[in-house]
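this is the structure alone, sequence omitted:
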């Protein structure tokens, strides 16, 4: 009976076991291709967000300036928050048009879009933090509270916040440039010629700056104000204007962190992927995809703040309804709560007594 088993061939087995199959040098790493996402999802999504944001942010500015008034510091910060949304919102049509047509953005346009988007994002982080601090009960002592809650102080603080937003945006302008690759509509971060080719510290520095300003600072302010609110919430009556305002501000800050937090985390892991052992093919692919997807989702946040104000602030809804009427100069009916639009410092004194 013939033996069907063949003698082992040494050369054959040498070929099979040669090299490390789990970590082979011949393994090809495919980068995440965002062409489908940017060409099919971004144009429609950004166009919708721009239309919604254009309407609700315009109505919010009109309600704050013409009807609600800027006699309260929190209204000043809220107006600057809406203006920050506008800065970011104005960049969306250009990104949508470039993504749908595959057009190339020149270097000047690239810098303009990056500047507007970055100033708007950092401004939104700063003014959300200022609004939270302004509305946080029991944070300041009485001597400092009266000075910090005046309109001139609010204007000066707003100017300083805009200056800080421009200042922290400046490093990004040194590294952004238009890139004429397959995705020509992107403004990419490019290493300056003065730096060594192996030096990636500039990219990590920009990521840390982004995480500190957009994520850590608002998160710290939100945590401190939330703890103080939980300690004093028993002294606030149900339906009190102060309590309603604090809930609105916390909701604005919470939504901001939920929308931009995942992008900042994905960006941080992508910049420090070697430190977290995520620089293999699968890890790099997943991080690149996460950065792209979370960035697109976070960009839709610029139209949400006026919607939150309409949903959670009854007085704001009434002011918006007054703006939508043809007879916009008609006086606003008095609110049911006589303290509804009283200054914040008066509300504090009344509740403390």
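Received the coordinates, thanks. Predicted model only: the values in this text are computed from it and were never measured.

every contact and neighbour count from this point should use C-alpha atoms.
Fine.

and the most centrally placed residue in the chain, how far is that from residue 301?
Central residue of the chain (C-alpha atoms, centre = their mean): residue 260, 4.4 Å from the mean position. Computed as C-alpha to C-alpha, to the nearest Å, the residue 260 to residue 301 distance reads 8 Å.

and residue 320, by the same measure?
As judged by C-alpha to C-alpha, residue 320 and residue 301 stand 20 Å apart.

with residue 13 instead?
The span separating residue 13 from residue 301 equals 58 Å under the rule C-alpha to C-alpha.

so the two - more neighbours on which side?
Shown here are residue 13 and residue 301; by other C-alpha atoms under 10 Å, residue 301 has more neighbours (20 against 10).

comparison target below:
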């Protein structure tokens, strides 16, 4: 669940009926009473609801548009678009949770215990699914280009469908702590909050969940993307296809965007773990980390607004689909033949793409499939 929406992360209590304390760092009671964070709490109550609302509006509109275009125009046999479809669904489910957290931070949790648990589970599942499907898309392009595996064979398609199932299952397994520990709690002053209560093992669980997020949500996907796109880049440099420079820029942009969105947030989580272990024990440092976490978390959450379109617009074919869809909505079509508004078949799309002056990452995969010369070259390269 969002670091800033739960009770341990953004809570007001009234010890000795005198002061507000910001219980963020999961430290012991003595440290909490000493390190007052009224300013951090006030900042979060204004900053986070605004950011969560923007993410909800932009993410909902963008991913709905992406979903409609994919369902209406994209051939089902193209696995990259199937990963993109699942990414759009995952992002939609993720942004649906944002209004709940915004209200919780600005006021209190007013939605009851069932929605507390349901929204927390939904958030965690789709938080990880969004990252996993990005990794799957890089893996798919790696197999198409480096290993020249055709998209129309049954085995690669079955493998991709199996991988999609594994992604959703893994994300569901990761959300087990939310299923078990998250519930609505009422403070002594009658304010309700939604958070995970780990009892006497709170610090251990928080450290474990942060390490899990650092590893599964950032480090392993980043290393996988670097490996896949590096190998793709080697093939591009050796084969020198038309549009080689653009394809290399696209690959670099995808990796850099992932790093810039997620590295600050994961670094801040790691530093908070050091704080919990009392390696960093300064109250001023704790204040700075609290502010930093709110900002970097918001940056990371914005991935659901921008990342899908970064991947979608890396494909010239998808841009044609989007243009056809917008033309249909705005009644820009001049010809009555509806066939022109629909995408060509897979083989026709591949041949048309092969004649483009500039190719993207997605079209290059099709070129590798249909061009036996390139396929042979790739086999020699692997040998």
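It's in. Since this is a predicted model, take the numbers as computed values, not measurements.

TM-score for these two?
The TM-score (TM-score structural alignment, normalised by the length of the first structure) is 0.77; 322 aligned residues with a C-alpha RMSD of 3.4 Å.

pretty sure residue 134 of the second structure sits against residue 85.
No - using C-alpha atoms under 8 Å, residue 134 of the second structure is not in contact with residue 85, being 11.2 Å away.

so which residues of the first structure form strands?
176-178, 187-189 (DSSP state E).

out of those, flag the one nearest residue 277 of the first structure.
Residue 277 of the first structure lies closest, by C-alpha to C-alpha, to one member of those: strand 187-189, at 23.0 Å.

and for residue 77 of the second structure, the neighbour number?
The burial count for residue 77 of the second structure: 15, using other C-alpha under 10 Å.

can you check the one 3 residues further on too?
In terms of burial, residue 80 of the second structure registers 22 neighbours under the definition other C-alpha under 10 Å.

quick check: the longest helix along the second structure compared with the first structure, mean distance?
Longest helix of the second structure, by residue count under DSSP state H: helix 38-73. Average distance, helix 38-73 of the second structure versus aligned residues of the first structure after superposition (mean C-alpha distance after the TM-score superposition for the first structure): 2.4 Å.

just checking, what packs against that helix?
Contact partners of helix 38-73 of the second structure among helices and strands, from 3 or more C-alpha pairs under 8 Å, 6 or more residues apart in numbering; DSSP states H and E: helix 79-96, helix 98-106, helix 283-301, helix 303-312, helix 316-329.

closest to residue 251 of the second structure out of those helices?
Shortest distance between residue 251 of the second structure and these, using C-alpha to C-alpha, is found for helix 303-312: 9.8 Å.

quick one: contacts of that closest one?
Defining contact as C-alpha atoms under 8 Å, 6 or more residues apart in numbering, one finds that helix 303-312 of the second structure is touched by 55, 58-60, 62-63, 66, 84, 87-88, 91, 94-95, 130, 254, 257, 261, 318-319.

which residue lines up with residue 285 of the first structure in the second structure?
Mapped onto the second structure by TM-score structural alignment, residue 285 of the first structure lines up with residue 287.

any idea what the residue nearest to the centre of the first structure aligns with in the second structure?
By TM-score structural alignment, residue 260 of the first structure lines up with residue 262 in the second structure.

show me the contacts for the residue nearest to that match when sequence neighbours are not counted.
Distances taken as C-alpha to C-alpha, 6 or more residues apart in numbering place residue 300 nearest to residue 262 of the second structure, at 5.3 Å, with adjacent residues excluded. Residue 300 of the second structure makes contact with 261-262, 265 under the criterion C-alpha under 8 Å, 6+ apart.

run a quick neighbour tally on the residue mapped onto residue 324 of the second structure from the first structure.
Here residue 324 of the second structure is matched to residue 322 in the first structure, going by TM-score structural alignment. By other C-alpha under 10 Å, the residues close to residue 322 of the first structure number 19.

you'd agree residue 322 of the first structure is up against residue 315?
No - taking contacts as C-alpha under 8 Å, residue 322 of the first structure lies outside contact range of residue 315: 10.6 Å.

tell me, what's touching those two both at once?
By C-alpha under 8 Å, 6+ apart, no residue touches both residue 322 of the first structure and residue 315.

about what we covered before: for residue 40 of the first structure, which of the strands of the first structure is the nearest?
Residue 40 of the first structure lies closest, by C-alpha to C-alpha, to one member of the strands of the first structure: strand 187-189, at 18.7 Å.

equivalent range in the second structure for the closest one?
The alignment of strand 187-189 of the first structure onto the second structure (TM-score structural alignment) spans residues 194-196.

now the matching stretch, how far from the centre of its chain.
22 Å (C-alpha atoms, centre = their mean, to the nearest Å).

what's the counterpart of residue 88 of the second structure in the first structure?
Here residue 88 of the second structure is matched to residue 82 in the first structure, going by TM-score structural alignment.

burial measure for the closest residue to the match of residue 324 of the second structure other than its chain neighbours, as a count.
Counting by C-alpha to C-alpha, 6+ apart, residue 322 of the first structure lies nearest to residue 328, which is 5.7 Å off, once chain neighbours are set aside. Residue 328 of the first structure has 15 neighbouring residues, counting by other C-alpha under 10 Å.

residue 36 of the second structure: neighbour count?
Using other C-alpha under 10 Å, residue 36 of the second structure is surrounded by 17 other residues.

show me what contacts the aligned partner of it in the first structure?
Using TM-score structural alignment as the criterion, residue 36 of the second structure maps onto residue 30 of the first structure. Residues counted as contacts of residue 30 of the first structure (C-alpha under 8 Å, 6+ apart) are 281, 285.

for residue 144 of the second structure, same thing?
150-151, 365-366, 368-369.

burial measure for the equivalent of residue 121 of the first structure over in the second structure, as a count.
In the second structure, residue 121 of the first structure lines up with residue 127, judged by TM-score structural alignment. Look at residue 127 of the second structure: counted by other C-alpha under 10 Å, it has 24 neighbours.

relative to residue 93 of the second structure, how far out is residue 127 of the second structure?
In terms of C-alpha to C-alpha, residue 127 of the second structure sits 9 Å off from residue 93 of the second structure.
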